[in-house]
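**Q** test case, fold it:
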Amino acid sequence: MKYLITTTLFVILLFNLGFSQEKYTIKCQIAGWPTEKAYLVRQGNFPGVDSVAVTNGAFQFQGVIEGPTSAYLITQKRGGVAKLLYVEPGVININGTFEDLKNVSVKGSKCYDDYLELKNVQEKYDNEMGKYVQLQLSTNDSTTLKGYYQKLDSLSELSINFSREFIKKHPKSLISLLELNSLNTSLTNAEIKNLYDALDPTVKAWPEGKVLAGNLMYMGKDKVKENNATESN
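**A** The predicted structure follows:
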């Protein structure tokens, strides 16, 4: 498992070969942007770094890319304030203020729309679970605690089910691929394989799709348990 993790970036770079390139443009108008330059740091499928000059909060990135990939808009190349987004073919418009960078408007990015759809629901479940975690600290009554544990289990299962249905609903989305990877310890190996098989062939052909395919045999809460048992022997 450690070998697979440490070689993931190399494999992604290797799989980048042979993809056709399409143009992308990211137009930004962010009032109060504090630095003379803005950086676009791409990760995942198609990594890379770009920088442009900023004029009164306005700046623009242009280039070509083989498909969608996660990225960060950053004030400095290293250690700066960052905003998550996704680079994909087409024109993306970002508008807002640096003071509220996390909530700037992002238009023209299907990946970002999918990300928000997933994030907004999952945050509701996370916030609700957080309440019950805090309630556990307020009592020593075993019956009450049991009720809190059951509620947490129920909310966790609802969250997992939502992710599962999201992936089924969005078989062509990068977000589905990333979410599937995050369910490694929540679903069984068979469930993960079934969800992966239902993804669009284009998604499976992306570098991160191929990396996930190579890791499928090790994924799932049952496989993780088996691996942990083997390492402890």
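**Q** from now on I want contacts and neighbour counts done on CA atoms only, so please keep to that.
**A** OK.
**Q** and the strands in the protein?
**A** 22-31, 37-42, 48-53, 58-65, 69-74, 82-87, 90-97, 105-107 (DSSP state E).
**Q** in CSV: these, plus mean neighbour count and distance to Val203.
**A** Formatted as CSV, those follow (neighbours: other CA atoms under 10 Å; distance: least, CA to CA, whole Å):
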stretch, mean neighbour count, distance to Val203
strand 22-31, 18, 16
strand 37-42, 21, 18
strand 48-53, 14, 20
strand 58-65, 16, 15
strand 69-74, 21, 11
strand 82-87, 20, 15
strand 90-97, 18, 18
strand 105-107, 16, 22
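**Q** next up, for comparison:
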Amino acid sequence: MKQLVVLFSALILISCNKYKVEGTATGVANGTNVFLVTSDSTGTPKPKDTVKVTDGKFEFEGKSEKPEIAYIAFEKTPNGNVGFILEKGTVAINFDAKNIEKNAISGTKNNDLYQSYNNANLDIQKKVKAIYEANGAFMQKQPETDEEKAKAEVIMAEFQKIQLEMDKRSKDFVAKNQNSFVSLLLIENLFYNNKMEASKVKTFYDGLDADLKETTSGKSVKKHLDTQLPLEKGNTEKKK
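**A** Presented below is the predicted three-dimensional model:
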């Protein structure tokens, strides 16, 4: 009886960790390879699974121990990548090869949050796209004349302004969605780019559920905190 209970518990655990990715691929030929890509322990992207587009659709199934950032990649398809959160549950991905702004993800808590974050920043994405479209050729070469150097400084200033706005929006998003994997990803990025104090990151980290702390990003933030907290404390004491 005890062995049956253990086996039943194990089956429940495996079932709870299952993921399914259901997708549509508008404008993609049937038979096209679709790759599910995650990162290994060194951060190197690695294909986790491969399927083919059939009748404009594709599907992945597997087991997910903890949330992680992933993306779908369509073979020989321009702009054929869609980022999402791989986690237990069913994730819906809609891909449009001719209009990437129509790409969408949904179905689980973190993917709904991720899509919400992306939707809120569509205006910034359009600004960045406009800068590249207007200055793409110029940005590929080294400025030589004073006029070119001045133009390069103006473009850089535009990007810096956009980055500051993006950082502010990320912090606002985190404040409203404290205990989530998406916020953890944003915190990790802000922290490693010296855009958030260690003490504030610690407050966020301490409020995370245990399973989020065990993710790759959770461990990364903790490791960086162990280094940066003493330095921040030492600098604060020197100023007194």
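**Q** I'd like to know how far Thr24 of structure 2 sits from Asp49 of structure 2.
**A** Note on Thr24 of structure 2: its distance to Asp49 of structure 2, by CA to CA, to the nearest Å, is 17 Å.
**Q** for Pro201 of structure 1, find the nearest of the strands of structure 1.
**A** Closest of the strands of structure 1 to Pro201 of structure 1 is strand 69-74, at 16.5 Å (criterion: CA to CA).
**Q** and the angle from the closest one to strand 82-87?
**A** Strand 69-74 of structure 1 and strand 82-87 are oriented at 140 degrees to each other (axes from the mean of the first three to the mean of the last three CA atoms, to 10 degrees).
**Q** how long is stretch 84-102 of structure 2 end to end?
**A** Stretch 84-102 of structure 2: ends 15 Å apart by CA to CA.
**Q** related to what we said a few turns ago, just send the strands of structure 1 back as CSV, with distance to Ala198 of structure 1 too.
**A** Formatted as CSV, the strands of structure 1 follow (distance: least, CA to CA, whole Å):
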stretch, distance to Ala198 of structure 1
strand 22-31, 26
strand 37-42, 27
strand 48-53, 29
strand 58-65, 25
strand 69-74, 20
strand 82-87, 23
strand 90-97, 26
strand 105-107, 28
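**Q** compare those and report which one is nearest to Ile192 of structure 1.
**A** Distance to Ile192 of structure 1, taken as CA to CA, is lowest for strand 69-74 among these, at 21.6 Å.
**Q** superposed on structure 2, where does the closest one end up, distance-wise?
**A** Comparison of strand 69-74 of structure 1 with structure 2 after fitting gives an average deviation of 1.0 Å (mean CA distance after the TM-score superposition for structure 1).
**Q** that strand packs against which elements?
**A** Packed against strand 69-74 of structure 1 by the contact rule (3 or more CA pairs under 8 Å, 6 or more residues apart in numbering; DSSP states H and E) you find strand 37-42, strand 82-87.
**Q** helices of structure 2, residue ranges please.
**A** With helices called from DSSP state H, structure 2 shows them at 2-16, 109-120, 122-139, 146-176, 181-192, 198-206, 210-213, 216-239.
**Q** and Asp49 of structure 2, what pairs with it in structure 1?
**A** Correspondence of Asp49 of structure 2 to structure 1, assessed by TM-score structural alignment: Asp50.
**Q** ok, so what distance separates that match from Lys168 of structure 1?
**A** 34 Å.
**Q** can you check Leu101 of structure 1 too?
**A** Leu101 of structure 1 is 31 Å from Lys168 of structure 1, where distance means CA to CA.
**Q** next one: Gly63 of structure 1
**A** 31 Å.
**Q** again, but for Glu157 of structure 1
**A** Note on Glu157 of structure 1: its distance to Lys168 of structure 1, by CA to CA, is 17 Å.
**Q** quick one on the thing from earlier: mean neighbour count and distance to Glu68 of structure 2 for the helices of structure 2 - can I get that in a markdown table?
**A** What follows is those, written out as a markdown table (neighbours: other CA under 10 Å; distance: least, CA to CA, whole Å):
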| stretch | mean neighbour count | distance to Glu68 of structure 2 |
| --- | --- | --- |
| helix 2-16 | 11 | 16 |
| helix 109-120 | 17 | 10 |
| helix 122-139 | 13 | 23 |
| helix 146-176 | 14 | 18 |
| helix 181-192 | 20 | 8 |
| helix 198-206 | 16 | 17 |
| helix 210-213 | 15 | 10 |
| helix 216-239 | 14 | 8 |
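**Q** right, and those - which one's nearest Gly89 of structure 2?
**A** Per CA to CA, nearest to Gly89 of structure 2 of the helices of structure 2: helix 2-16, 8.1 Å.
**Q** how far off centre is that closest one?
**A** 33 Å (CA atoms, centre = their mean, to the nearest Å).
**Q** now that helix and strand 57-63, what's the angle there?
**A** Using the same axes, to 10 degrees, helix 2-16 of structure 2 lies at 140 degrees relative to strand 57-63.
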